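Student: Prediction below, plus the sequence it came from.
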Amino acid sequence: MPTDFILYTTAGCHLCEQAKSVFWPCAEILGVALREVDIADSEELVERYGIRIPVIASENGAEIGWPFDQQQLLEFLQGQLS
């Protein structure tokens, strides 16, 4: 059962900041953590996520892409924890 989630992001991404602000209340409810991965550090990640960030992914590879609201994210996270 994953307890860490990944935020695919890059410097200066205002949508990524919004995604984090949606994530933190969910994290407090569920007791999960978020690890940020800057896609600029990998050509493969730029190719995969360059126009899709922010994306939150679970350790098993399931993803939710922006836009999402707190309820949608909470349901995604809960689904990954069950």
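Tutor: Here it is on my side, so go on. Residues are numbered from 1 along each chain as shown.

Student: Please count neighbours and contacts with C-alpha atoms only from this point.
Tutor: Noted.

Student: Quick one: list the elements packing against the biggest helix by length in the chain.
Tutor: What stands out as the longest helix in the chain, according to DSSP state H, is helix 14-30. Applying 3 or more C-alpha pairs under 8 Å, 6 or more residues apart in numbering; DSSP states H and E, one finds that helix 14-30 makes contact with helix 70-81.

Student: Okay, buried residues for the helix it packs on please.
Tutor: Residues of helix 70-81 classed as buried under the neighbour-count rule (16 or more other C-alpha atoms under 10 Å) are 73-74, 76-77, 80.

Student: returning to what we had before: tell me which residues in the very next helix or strand once past the longest helix of the chain are buried?
Tutor: Towards the C-terminus, the helix or strand next in line after helix 14-30, according to DSSP states H and E, is strand 33-38. Along strand 33-38, these residues count as buried under the neighbour rule (16+ other C-alpha under 10 Å): 33-34.

Student: And here is the other one:
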Amino acid sequence: MILEYVIALIVPFILAAVISRVSLNIWVGAIATLGIMMAAFNGPYQPLPVILLGVISGLSGTYAGYRWIRGISLTK
């Protein structure tokens, strides 16, 4: 049970931040993270606290991804 909470806290944060950085778009990172969490981790059938913790972690990861790509310029 405690493992579910740890996974819900760490995995969405890392996914959202890394996918946002790789794609250079925070919306792609947020939507891809939501899709991965719902499909791979059986999201709709998890307890409500795990889902809420995952959502908060995903939003935090999206913000971290935004901060990470904020200074990157695609053109010189």
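Tutor: That came through fine. Note that the coordinates shown come from a computational prediction; the quantities given were computed from them, not determined experimentally.

Student: Can you give me the TM-score here?
Tutor: The TM-score (TM-score structural alignment, normalised by the length of the second structure) is 0.33; 45 aligned residues with a C-alpha RMSD of 3.7 Å.

Student: circling back to that earlier point, which one of the buried residues of helix 70-81 of the first structure is nearest to Leu34 of the first structure?
Tutor: Among those, Leu77 lies closest to Leu34 of the first structure (C-alpha to C-alpha), at 11.3 Å.

Student: Roughly how far does the closest one sit from Thr9 of the first structure?
Tutor: Counting by C-alpha to C-alpha, to the nearest Å, the separation of Leu77 of the first structure from Thr9 of the first structure is 18 Å.

Student: which stretches of the second structure form helices?
Tutor: With DSSP H as the criterion, the second structure has helices spanning 2-23, 26-40, 48-69.

Student: how about those helices in JSON lines, adding mean neighbour count?
Tutor: Output for those, formatted as JSON lines (neighbours: other C-alpha atoms under 10 Å):
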{"stretch": "helix 2-23", "mean neighbour count": "19"}
{"stretch": "helix 26-40", "mean neighbour count": "18"}
{"stretch": "helix 48-69", "mean neighbour count": "19"}
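
Student: Which residue, other than its chain neighbours, is closest to Leu74 of the first structure?
Tutor: Distances taken as C-alpha to C-alpha, 6 or more residues apart in numbering place Cys26 nearest to Leu74 of the first structure, at 5.8 Å, with adjacent residues excluded.
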